[in-house]
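Peer 1: Quick one, what's the 3D model for this:
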Amino acid sequence: MTLTYGYLKSKISSATSLKATRRKSEIQYHLHARFNAGAESWEAAINVGTNDSDDLLKYRLVYDFHHGMIETIKNAPLGFQDLTGASSLPALDFLRSDVLKETGNWRDSDVMDGTDLPEPVASLERLLRRAAAANADVYIFGRKFTDDTPGIHDVHQNQGSQRQFLNNGRDDHNDHNDVWQDGAVLVDLGPDGWAGYFTAFTQQYIPTDRLGNPTADSHPV
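Peer 2: As a prediction, the model looks like this:
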């Protein structure tokens, strides 16, 4: 089953803040900010890394993002565009589409230390400050909060995970694998072009099957 997935077209309306979420074996870090989408205010939690050197974030941060899907999302109104159950762009699937074409190689995040100095935190903060100063449109792809408050999270590759994140095709709980539900941040910088931020985790494996689970011959991203 699928989760509520899509993208939020919005304007950033607050400073960013780094927040930690403690997991069983690591601390995950997210960059939080508020975004205005018309009359509605949304919160976004964007993954930036962990303190676990065995499960680093993989990221691509590009300032020359170009793709045909830009025209589609650029013409969308402000607000959340529901893509639940979609199987083509602008729903994102890093493995089944060419959205990552010409975005370079994956880079390892720094090991997070609770400050905003490690990468990609520092660079993403600069990008979002630039977006705020320019009143730029920001597009955040991910899954909606499950408590019905206006928010978006899981802003990273949402397939290839193992253990408790395997998709059994029946349960509709949070954070399981799925296809065409990958997360990202795109920023329209006007004359300066588009920027894109894409992430996955070291312990996510590819390729994936029709449910988004790793195949028998899969390997780390």
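Peer 1: CA atoms for contacts and neighbours, from now on please.
Peer 2: OK.
Peer 1: what's near enough to touch Leu61?
Peer 2: Going by Cα atoms under 8 Å, 6 or more residues apart in numbering, Leu61 touches Thr103, Ala195, Gly196, Tyr197, Phe198.
Peer 1: could you redo the last one with a cut-off of 7 Å?
Peer 2: Neighbour list for Leu61: Gly196, Tyr197, Phe198 [criterion: Cα atoms under 7 Å, 6 or more residues apart in numbering].
Peer 1: which helix is the longest one in the protein?
Peer 2: helix 121-133 (DSSP state H).
Peer 1: re the thing from before, present the contacts of Leu61 as JSON lines; the columns should include secondary structure and distance to His219.
Peer 2: Formatted as JSON lines, the entries for the contacts of Leu61 read as follows, by DSSP: H, G, I helix; E, B strand; the rest coil; distance: Cα to Cα, whole Å:
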{"residue": "Gly196", "secondary structure": "strand", "distance to His219": "25"}
{"residue": "Tyr197", "secondary structure": "strand", "distance to His219": "23"}
{"residue": "Phe198", "secondary structure": "strand", "distance to His219": "19"}
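Peer 1: Please provide the structure for the following sequence as well, for comparison with the first:
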Amino acid sequence: MNVIRDSGNGFRVKTEDSNILLFVGALFRHPNHDTRNPSKNMQDKFPDIKLLVFDVDGVFSDGGIILSDVGIETKRYNVRDGFGVVAARKMGIEVGILTGRANRNVTLRMRELGIPHVVSKCTHKGEGIERVAKLYDIPLENIAYLGDDLIDLPAMTRVAYPMAVADAEEPVKAHAKYITTQPGGHGAVRDAINHVLEKLGRYDELVQMYLEM
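Peer 2: All right, here's what the predicted structure looks like:
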């Protein structure tokens, strides 16, 4: 009996007496492993996310800007998003901020949430996300990013797990591996955090931690 490896189909076995070809590749493959599409098997594995990076305007906030008569800018934040940040850090996942604008109330809010690094005035978010990765000493393959607009695309295309808010620009959604059910400023950050924790198999652990308090 002659045994020959058959490209894409395991092994081809040729019997000497009847010249019948028997395909027995299934005996040598894991039932969930697709030898014809190896990239699919890699896509099925969720990356080991250790750092979540968020934009601010349109993600943490709804994108609205309130200016006082003397030029003081204020923003509205969702308290459940804030709790999600605290919860992620309790589970050992770091959180960072990458924003194109600079505002004192952003710094104050993120400091209140215990976020150690806020990178602001970033006009090139591809370079910005690489800077954030160095600040946390976490490689890009362990980073997830949540954005809403075209300026976020260079960051999204560099990280392991790009995400978009529900009301993001269509090209941003097209490059996202996950789209939140909530729009920016209305629970999108919490949605993204919950999603990552669930994919990592950590969300039930978080719930149990609070049940035992």
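Peer 1: what's the TM-score for these two chains?
Peer 2: After superposition, the two chains reach a TM-score of 0.23 (TM-score structural alignment, normalised by the length of structure 2), with 87 aligned residues with a Cα RMSD of 6.3 Å.
Peer 1: Surely Leu146 of structure 2 is within a strand?
Peer 2: Yes: assessed by DSSP: H, G, I helix; E, B strand; the rest coil, Leu146 of structure 2 belongs to a strand.
Peer 1: Excluding chain neighbours, what is closest to it?
Peer 2: Of all residues beyond its chain neighbours, the one nearest Leu146 of structure 2 is Met163 (4.6 Å), with distances taken as Cα to Cα, 6 or more residues apart in numbering.
Peer 1: pretty sure that neighbour contacts Tyr145?
Peer 2: Yes: with contact defined as Cα atoms under 7 Å, Met163 of structure 2 and Tyr145 form a contacting pair (5.8 Å).
Peer 1: and these two? which has more neighbours close in?
Peer 2: For Met163 of structure 2 and Tyr145, the more surrounded residue by other Cα atoms under 10 Å is Tyr145, and the numbers stand at 28 against 24.
Peer 1: who are the neighbours in contact with that one?
Peer 2: The contact partners of Tyr145 of structure 2, by Cα under 7 Å, 6+ apart, come to Leu52, Val53, Phe54, Met156, Val159, Tyr161, Pro162, Met163.
Peer 1: Which single one of those residues is nearest to Val85 of structure 2?
Peer 2: Leu52 (9.1 Å; Cα to Cα).
Peer 1: The contacts of Tyr145 of structure 2 in helices, which ones?
Peer 2: Among the contacts of Tyr145 of structure 2, the members that lie in helices (by DSSP H) are Met156.
Peer 1: nearest to Leu67 of structure 2, of the contacts of Tyr145 of structure 2?
Peer 2: Phe54 (23.2 Å).
Peer 1: surely the closest one meets Ala144?
Peer 2: No: contact between Phe54 of structure 2 and Ala144 fails when scored by Cα under 7 Å: they sit 8.6 Å apart.
Peer 1: Show me which of these two is the more surrounded one.
Peer 2: Ala144 (27 against 23).
Peer 1: before we move on, back to that, mind listing what's buried along the longest helix of structure 1?
Peer 2: Val121, Leu124, Glu125, Leu127, Leu128, Arg129, Ala131, Ala132 (16 or more other Cα atoms under 10 Å).
Peer 1: so can I have TSV of these showing distance to Ile206 of structure 1?
Peer 2: Rendered in TSV, the data for those read as follows (distance: Cα to Cα, whole Å):
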residue	distance to Ile206 of structure 1
Val121	25
Leu124	26
Glu125	29
Leu127	29
Leu128	30
Arg129	34
Ala131	33
Ala132	35
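Peer 1: What is the most widely separated pair among those residues?
Peer 2: The span of the buried residues of helix 121-133 of structure 1, defined through Cα to Cα, is set by Val121 and Ala132 at 16.4 Å.
Peer 1: can you tell me how far Tyr178 of structure 2 sits from Gln43 of structure 2?
Peer 2: Distance, Tyr178 of structure 2 to Gln43 of structure 2, using Cα to Cα, to the nearest Å: 13 Å.
Peer 1: Pick out whichever of the two has more residues nearby.
Peer 2: Set Tyr178 of structure 2 next to Gln43 and count neighbours by other Cα under 10 Å: Tyr178 wins out with 18 against 9.
Peer 1: Skipping its backbone neighbours, what lies nearest the more buried one in space?
Peer 2: Across the structure, with Cα to Cα, 6+ apart as the measure, the residue nearest Tyr178 of structure 2 apart from its sequence neighbours is Met163 (4.9 Å).
Peer 1: Next, find the distance separating the one you found from Ala174 of structure 2.
Peer 2: Computed with Cα to Cα, the distance linking Met163 of structure 2 and Ala174 of structure 2 is 10 Å.
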